[in-house]
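A.B. asks: Sharing a model that was predicted from the sequence below.
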Amino acid sequence: MSAPFSVAVTGQSLIRHDLKAMSDPRLIEVAQILKSCDVAFTNLETTIHGRHGGWPLKGTYFGSSRPGVLAALKELGFNSLALANNHAFDLGPPGILSTLEEVAAQDFLHAGIGIDQRHAAKAQKKLFGSRRVALIAMDAGPGPSFMYAENASEGRMARPGINRLNVSRVFDLEAGIFNVLHSVQERFRSSALERANYAQPEDPPRLNGQDEIDFYGTVFRKSDTSDRRLVVDRHSASAQLSTIAQEAGRDAFVIVYLHHHHWEPSWQQVPSWVREFAHDCVNAGAGLFVSHGAPVLQAVEIYRNTPIFYGLGNFLFHTEKEEREWSPPEVWKSVIATCSFGSGGRLEDICLRPIVIGGIEALLDPACDRLPFPVLADGKMAAGILEDLAERSTDFDTLLSLDNGIGRIAL
């Protein structure tokens, strides 16, 4: 029988500044929570500019960090990192290689990128005390195909990159609108060769019958209603679920991580396809499911006695102050979740400690400079964060109680 153990999970860490020299008691207070758990997990929302170099592959939203940020995360108490996200390929394959090298040097449990697809999709394992933990991390985009890892084939080299959960976006259109769109396409129809030229570096999307059209890279489908749907590729999902089942069958505690930017118009809403996939992961044997992408708190669900954190927002968020898209206050509020498991591996307790990323003063007054780290919230601020999370989680049959500024989930 496995020994009791605990896991701390936080929002994503978009870290660009080294925090090791900081001795602020508010930062130490946060670090003590992380260090109190056997496993402390975050998503490294950047790529490391290290020995292998690399070149920026993005415009405005490019981001990379020096290796020193990893030592800073280690000093904070983190020992487990997801690496699959939209910034992991910002320096191309060299960034993937440097990131792998540097996180290994710091002895993190890490997963989600690799030298080829097999490596990127592999569950990485580590002993924490007497408990073997397996981590599987994946990204569902949207992003160009070249950022995802690929195995070598005849005449084609392997590509270092990210473990991909293949997801496609399909727009359902009523027949009248669909026919108009189809007529526009027919009017400007070009030769197969010209379409291939414009498709580079991507391949054209696959279509399923005459009721679907590829309208310059976006698939539209004739339907009785108008809707936007995200479709998870069955083969891609099956491969991920098989890996989960394999590790669970070896008595590992499996942490599954999903990163995606297929957000709903309300960032705090959980997409239905993510909920369905999370349930599939738990059914396959996951002991904990964590997701990031939308930079806000989303609902928490307990499914088959397994915690599902649909979105923990941010933990470290080193952005430029003039980036106005991150101005909503919800972007700067989150929680640190600590999950306690008994000797049989059964979930016994979840504690939620509300935090404010960048400091409370900067949240209340935009003229103030943000701190480069989160602080614990208290009083009305803490209650407000937890009450909002409790309200969003009720649709998932999750009951969250408040106790002196700390949230607890009834099991």
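C.D. replies: Noted; the coordinates are in hand. None of the values given here were measured: they were computed from a predicted structure. Residues are numbered from 1 along each chain as shown.

A.B. asks: For the rest of this, base every contact and every neighbour count on C-alpha atoms.
C.D. replies: Noted.

A.B. asks: Do you have the helices of the stretch 251-400 of the chain handy? List them.
C.D. replies: Along the stretch 251-400 of the chain, the stretches classed as helices by DSSP state H, counting those that start in this stretch are 272-284, 360-364, 379-393.

A.B. asks: out of those helices, which comes closest to residue 371?
C.D. replies: Distance to residue 371, taken as Cα to Cα, is lowest for helix 360-364 among those, at 7.9 Å.

A.B. asks: got the helices of the stretch 251-400 of the chain as CSV, with mean neighbour count columns?
C.D. replies: Output for the helices of the stretch 251-400 of the chain, formatted as CSV (neighbours: other Cα atoms under 10 Å):
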stretch, mean neighbour count
helix 272-284, 18
helix 360-364, 16
helix 379-393, 18
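
A.B. asks: Take those helices and lay them out in CSV including distance to residue 399.
C.D. replies: Below are the helices of the stretch 251-400 of the chain laid out as CSV (distance: least, Cα to Cα, whole Å):
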stretch, distance to residue 399
helix 272-284, 18
helix 360-364, 27
helix 379-393, 7
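
A.B. asks: And these: which comes nearest residue 306?
C.D. replies: Judged by Cα to Cα, the one of the helices of the stretch 251-400 of the chain that comes nearest to residue 306 is helix 272-284, at 7.1 Å.

A.B. asks: Okay, one more to line up with it:
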Amino acid sequence: MTRLTVALSGDCMATRGALITSAPGAAELREVLRTADFAFTNLEVVPAGGRGHPVHNAASGGCLIADPGVIDEVVGMGFTMVGCANNHALDLGVGGVLDTVDLLDTKRIPFAGIGADLTAARRPVYVDRPGGSLALISCSSTFLPGHEAAAPSPDLPGRPGLNPLRHSATLRVTPAQLDVLREIDGETGLRARRAEARTLLGFDPAMPSPDRLTLFGTRFQAADTPGFTTTCDPKDLDEISRWVVEARRRADLVIVSVHSHEPGPTPETPGEFLREFAHRVIDEGADIVVGHGPHLLRGMELYRQKPIFYSLGNIVSQIELADRVSAEDYTKVGAGEQRTPGRYFGELSAHGRRFFAPHRQYWESLVPVLTFDDGMLVAVRLHPIDLGFGEPVHRRGRPRLAGPTAAKGILDDFARLAEPYGTTVAVGDTGTGELMFNTRQGQSS
């Protein structure tokens, strides 16, 4: 029998050193990561090596750029592979992507999700251990236009970038509401400005059918009941699935990592397209889907006896300790001549009164350790993580196993988030939790 263990985590935004501190529970967390056969994190920082230039509005303020030495810190924590597809991957443009690729290759750290062209970004990376092998595919649904990698043509090379999972949103409106939107379209003059497009195309691109309208960059669809939904881009879904099928043939376990900030009806709920994506890649052969992006925990689902973690929050968060800020970002906070990184992040967060600092859930997360016997999931142990909510900016953001009281609160929250998916979490007395399941659970969508 082949037994393999996999430790998972969310976003790793490391910009300084000593990620494992002397705090109680920190060394124990490192032991959890190091004793697993495979330990995954999402590397959401650009380890700048000299190439690249800051991208305008890379992430609405606050580029995540650090010294290349942070990679050694991440490996020192116990992580053995990283996903790189996320909305900060191109904070230094394509030059920064190529720098990251070269650095990780030089250090022989398995990574997926970015590359010199679309095929390189889509490909799985294979990680081999004495007990077995694992394939990792990394993609992102959150990115700016042009950050996605592109394929070469017969005439031009491909574009470096990330592995994209594009999606579309549709607002369902009643027929009467659609009529109102059409009135707005006509009476404001928007329709008249599409005259050239209608002449060239032979139809109005904003009204492809009587029951659909695209207005203000949003798609509207006539329906009996108003609502909002998102769906995956079919081409991206098919292309990522193709690589999942390839990975299934070549490794004992297959992980698909997906970075997605987009919410569903609530911030704790994933967008509808994400569940569609997770089910499809499991149908094609993935053993684990691990999500991250919104910087808080979301629920967990078992689908066909395969785990889907819709978001594992953060494992390291040192955004406010980043030491390289672009001129454009400085202007957003009115720093004037007092342009230093500390002042910038202080103004950006209103000195701890907004963004992430005042929200406890941002500073709490989980590290699940999954056990597989001959490719079948047999156990999931949940390790609650404390990132130091309320501590000074230079101390918080580095992880340790949570103490008993905090651990129970984190696990209770996770159990609540998992319940709508039919997943039961048992909260133990030792500061860890376990996923309760049987061989019939999750066989249908």
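C.D. replies: Received, thanks. Computed from a predicted model, the values in this text were never measured in an experiment.

A.B. asks: What does residue 410 of structure 2 correspond to in structure 1?
C.D. replies: Using TM-score structural alignment, the partner of residue 410 of structure 2 in structure 1 is residue 385.

A.B. asks: Next, the contact list for that match, please.
C.D. replies: Residues near residue 385 of structure 1 by Cα atoms under 8 Å, 6 or more residues apart in numbering: 333-334, 354.

A.B. asks: are any of those buried, and which?
C.D. replies: Among the contacts of residue 385 of structure 1, those scoring as buried are 333-334, 354 (criterion: 16 or more other Cα atoms under 10 Å).

A.B. asks: quick one: which of those is nearest to residue 301 of structure 1?
C.D. replies: Checking these against residue 301 of structure 1 by Cα to Cα gives residue 334 as the nearest, at 16.1 Å.

A.B. asks: a strand runs through residue 93 of structure 1, doesn't it?
C.D. replies: No: applying DSSP: H, G, I helix; E, B strand; the rest coil, one finds residue 93 of structure 1 to be helix, outside a strand.

A.B. asks: Need the counterpart of residue 299 of structure 1 in structure 2.
C.D. replies: Checking with TM-score structural alignment, residue 299 of structure 1 has residue 299 as its match.

A.B. asks: wait, isn't its match in contact with residue 422?
C.D. replies: No: counting by Cα atoms under 8 Å, residue 299 of structure 2 does not reach residue 422; the two are 10.3 Å apart.

A.B. asks: ok, the residue in structure 1 sticking out farthest from the centre to residue 208 of structure 1 distance?
C.D. replies: Residue farthest from the centre of structure 1, counting by Cα atoms, centre = their mean, is residue 187 at 41.1 Å. Distance, residue 187 of structure 1 to residue 208 of structure 1, by Cα to Cα, to the nearest Å: 22 Å.

A.B. asks: Count the neighbours of the residue nearest to residue 377 of structure 1 when sequence neighbours are not counted for me.
C.D. replies: Spatial nearest neighbour of residue 377 of structure 1, chain neighbours left out: residue 355 (5.0 Å); criterion: Cα to Cα, 6 or more residues apart in numbering. A count of nearby residues for residue 355 of structure 1, using other Cα atoms under 10 Å, gives 26.

A.B. asks: need the contact list for the aligned partner of residue 355 of structure 1 in structure 2.
C.D. replies: In structure 2, the residue matched to residue 355 of structure 1 (TM-score structural alignment) is residue 385. Contacts for residue 385 of structure 2 were tallied using Cα under 8 Å, 6+ apart; they are 315, 364-367, 399-402, 407.
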